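A.B. asks: Please find the sequence and the predicted model below.
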Amino acid sequence: MITNKIIDLNSDLGESFGQWQMGNDEAMLKVVSSANIACGFHAGSPEGILKTLKAAKLNNVSIGAHVGYPDLVGFGRRNMDIGSEELIADVIYQIGALTGLAKSIDAEVSYVKPHGALYNTIAHDKRQAMATIDAIRLINPHLVLVALAGSPLISWAKESGLNVVAEAFADRAYHTDGTLVSRKEVGAVLHDPDIVANRMLQLVNEGGLISIEGEFVEIDAGSICVHGDSMGALAMAQRVSQQLQNNGVKIASFTDVINE
């Protein structure tokens, strides 16, 4: 089926730390169109981040700041009741650090995708959401924010003047109400590359997919996250990309579409 549709594929990268290696950034950057690069708070050492930035530039992949809570030990996945002013400063600091490294190789940071617990919290917590939005607007109001599809964060960010792209997750199951199934539940994370690829083709073609309850759920997303740190992640990302392109879907960064 030829659909002539466009979708972005993004992945969380730059998360290695010194001698501790995570994922296969160089290989993943040959598959995705946008790279969410760690900024040092939840993962990533300066040298490793710069290496990933260079690889992203080489592959013409859009660069995003993958900002998170200051939580190296917990990989940014632990909830924090952090004050608004502190969160604003933390987000500005991380975007600034990545921007500086990118500038050194004549590359540009074009969007922000929060990580882990921060991502999940600001999807619904307006106080922390507005702090994150304020931080982005203060350092660079032209940055695009990547947010969970169907979440209140999308409207809060748009009302504040930010460009926003809604995101779906390739390897995660959804409830009928559009929320992600908790990782604590059986079936929350999908592992079969063919099943995942077919679901993402359905998402692009039909604007939704089948929930864990067996019902169709609408998901309006301009970007699909293919995780880079799980077992078989590269093979899954490659299969998703192949399935989409074989069915006439173009893989391109949302930043390219916005700037056209």
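C.D. replies: Nice, thanks for sending it over.

A.B. asks: use CA for all of it now, contacts and neighbours both
C.D. replies: Fine.

A.B. asks: Count the neighbours of the residue lying closest to Ala147 once chain neighbours are set aside for me.
C.D. replies: Take Ala147 and drop its neighbours on the chain: the residue closest to it by Cα to Cα, 6 or more residues apart in numbering is Ala166, 5.1 Å away. Using other Cα atoms under 10 Å, Ala166 has 19 other residues around it.

A.B. asks: Is Ala166 in contact with Ser223, as I believe?
C.D. replies: Yes - applying Cα atoms under 8 Å, one finds Ala166 in contact with Ser223, separated by 6.4 Å.

A.B. asks: For the stretch 151-260 of the chain, just list every one of the helices.
C.D. replies: In the stretch 151-260 of the chain, the helices defined using DSSP state H, counting those that start in this stretch lie at 152-159, 193-206, 233-246, 254-258.

A.B. asks: could the ones you listed go into JSON lines alongside distance to Val109 and mean neighbour count?
C.D. replies: Below are those laid out as JSON lines (distance: least, Cα to Cα, whole Å; neighbours: other Cα atoms under 10 Å):
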{"stretch": "helix 152-159", "distance to Val109": "19", "mean neighbour count": "18"}
{"stretch": "helix 193-206", "distance to Val109": "26", "mean neighbour count": "19"}
{"stretch": "helix 233-246", "distance to Val109": "23", "mean neighbour count": "20"}
{"stretch": "helix 254-258", "distance to Val109": "10", "mean neighbour count": "16"}
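
A.B. asks: Included below, for side-by-side comparison, is a second structure:
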Amino acid sequence: MTALDMSNNALCGQIPLVWPPRIILLLLNDNLLTGSIPPNLELSFSLQILNLANNRLNGIIPPSLAKYPQLRILNLGDNNLEGVMPSEFGMLSQLLSLVIKNNQLSGAFPPSISNCSYLTFLDIGQNLLKGGIPKTVGNLSKLQVLSMRKNYFEGSIPAEIGQLKYLQILDLSSNRLSGFIPRSIFSLQAILVEPEEGYIMPYKIVYDIKSMYNNELNMNSKGRDENYTYIFSTMSAIDLSNNQLNGDVSSDLGNLKGLKGPWIFELFRGTQLF
């Protein structure tokens, strides 16, 4: 057995320690599992997809999850996990998607995550994370979705985010960020050009994140939190609302001709711009 999908049931109890030795895909999301994630899980070192999202798991995220070198998709979102983000995640060099949203994680965002050079989808929103956003986030050159919403991040927005040429969705809303908005944010290549009808931009992503990543993207639209399971080439978003940003609104904002989607008006809501 190489794939096991038991998602979307009413399974309860704790996560068993022992699993089939050749398994590369394990989906236990959307159940009623409780307890902590065992640090001594016996899974194949060839494991590529692990989804434990939307359960009732608690305790810390065991650093031992980083011992699976082929792991590409890791989703621990919508649980009651606490503690810090393990810096060991930086060892997951093949990781494409990391989702830890809607937990009780605290502490700083580990700069070692920048070693995950293939990462395209990063969602750590709705936690208790604090400290500054490290400049090394600009090293995630393939990143297409970055959500750090509803945390306690402070300090300035690093200009290095503007280096992410594939970034299509940026959500830093509802934090404690301050200072000026770096002009590089308004130079994101994936949002600069308006796609023509029937034409898909080379920097744009078009995928069903529900089937590809077993994930949903949560963003604020017109004052309400909405879950999105599809990201189309015509959908781009920058949400910097509900922070403590100040300074002038750059005229470079008008260059973002590809900025489309239901969140376009969330850009400056609740900020201190003048």
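C.D. replies: Okay, I see it. Fair warning: this is a prediction, and the values are worked out from it, not measured in the lab.

A.B. asks: Need the TM-score from the superposition.
C.D. replies: Scored against TM-score structural alignment, normalised by the length of the first structure, the superposed chains reach a TM-score of 0.31; 144 aligned residues with a Cα RMSD of 6.3 Å.

A.B. asks: returning to that earlier point: quick check: the residue nearest to Ala147 of the first structure vs Val112 of the first structure, distance?
C.D. replies: Distance check for Ala166 of the first structure against Val112 of the first structure: by Cα to Cα, to the nearest Å, it reads 12 Å.

A.B. asks: hey, what's in contact with both of these two?
C.D. replies: Residues touching both Ala166 of the first structure and Val112 by Cα atoms under 8 Å, 6 or more residues apart in numbering: Val146.

A.B. asks: you'd agree Ile224 of the first structure is up against Ile6?
C.D. replies: No - the criterion here is Cα under 8 Å, and Ile224 of the first structure misses it with Ile6 at 11.2 Å.

A.B. asks: Is Thr121 of the first structure part of a helix or strand, or is it coil?
C.D. replies: The three-state label given to Thr121 of the first structure by DSSP: H, G, I helix; E, B strand; the rest coil is helix.

A.B. asks: neighbours around it, how many?
C.D. replies: 19.

A.B. asks: try Leu122 of the second structure
C.D. replies: For Leu122 of the second structure, the count of nearby residues is 19 (other Cα under 10 Å).

A.B. asks: who's in contact with it?
C.D. replies: Each residue near Leu122 of the second structure by Cα under 8 Å, 6+ apart is listed here: Ser97, Leu98, Val99, Leu143, Val145, Leu146, Ser147.

A.B. asks: do the same with Leu244 of the first structure
C.D. replies: When contacts are counted by Cα under 8 Å, 6+ apart, Leu244 of the first structure is found next to Ala197, Met200, Leu201, Lys250, Ile251.

A.B. asks: Swap in 6 Å and give it another go.
C.D. replies: Neighbouring residues of Leu244 of the first structure by Cα atoms under 6 Å, 6 or more residues apart in numbering: Leu201.

A.B. asks: what's the spacing between it and Ile133 of the first structure?
C.D. replies: On the measure of Cα to Cα, Leu244 of the first structure and Ile133 of the first structure end up 32 Å apart.

A.B. asks: cool, Asp12 of the first structure as well?
C.D. replies: If you go by Cα to Cα, the gap between Asp12 of the first structure and Ile133 of the first structure works out to 20 Å.

A.B. asks: quick one on the thing from earlier: who's more crowded, Ile224 and Ile6 of the first structure?
C.D. replies: Taking neighbours as other Cα under 10 Å, Ile224 of the first structure and Ile6 compare with Ile224 leading, 23 against 18.

A.B. asks: The more buried one contacts Ala168, correct?
C.D. replies: Yes - using Cα atoms under 6 Å, Ile224 of the first structure is in contact with Ala168, at 4.9 Å.

A.B. asks: how big is the angle separating the longest strand along the first structure from helix 233-246?
C.D. replies: When the first structure is parsed with DSSP state E, its longest strand is strand 5-13. Angle of strand 5-13 of the first structure versus helix 233-246, following axes from the mean of the first three to the mean of the last three Cα atoms, to 10 degrees, is 170 degrees.
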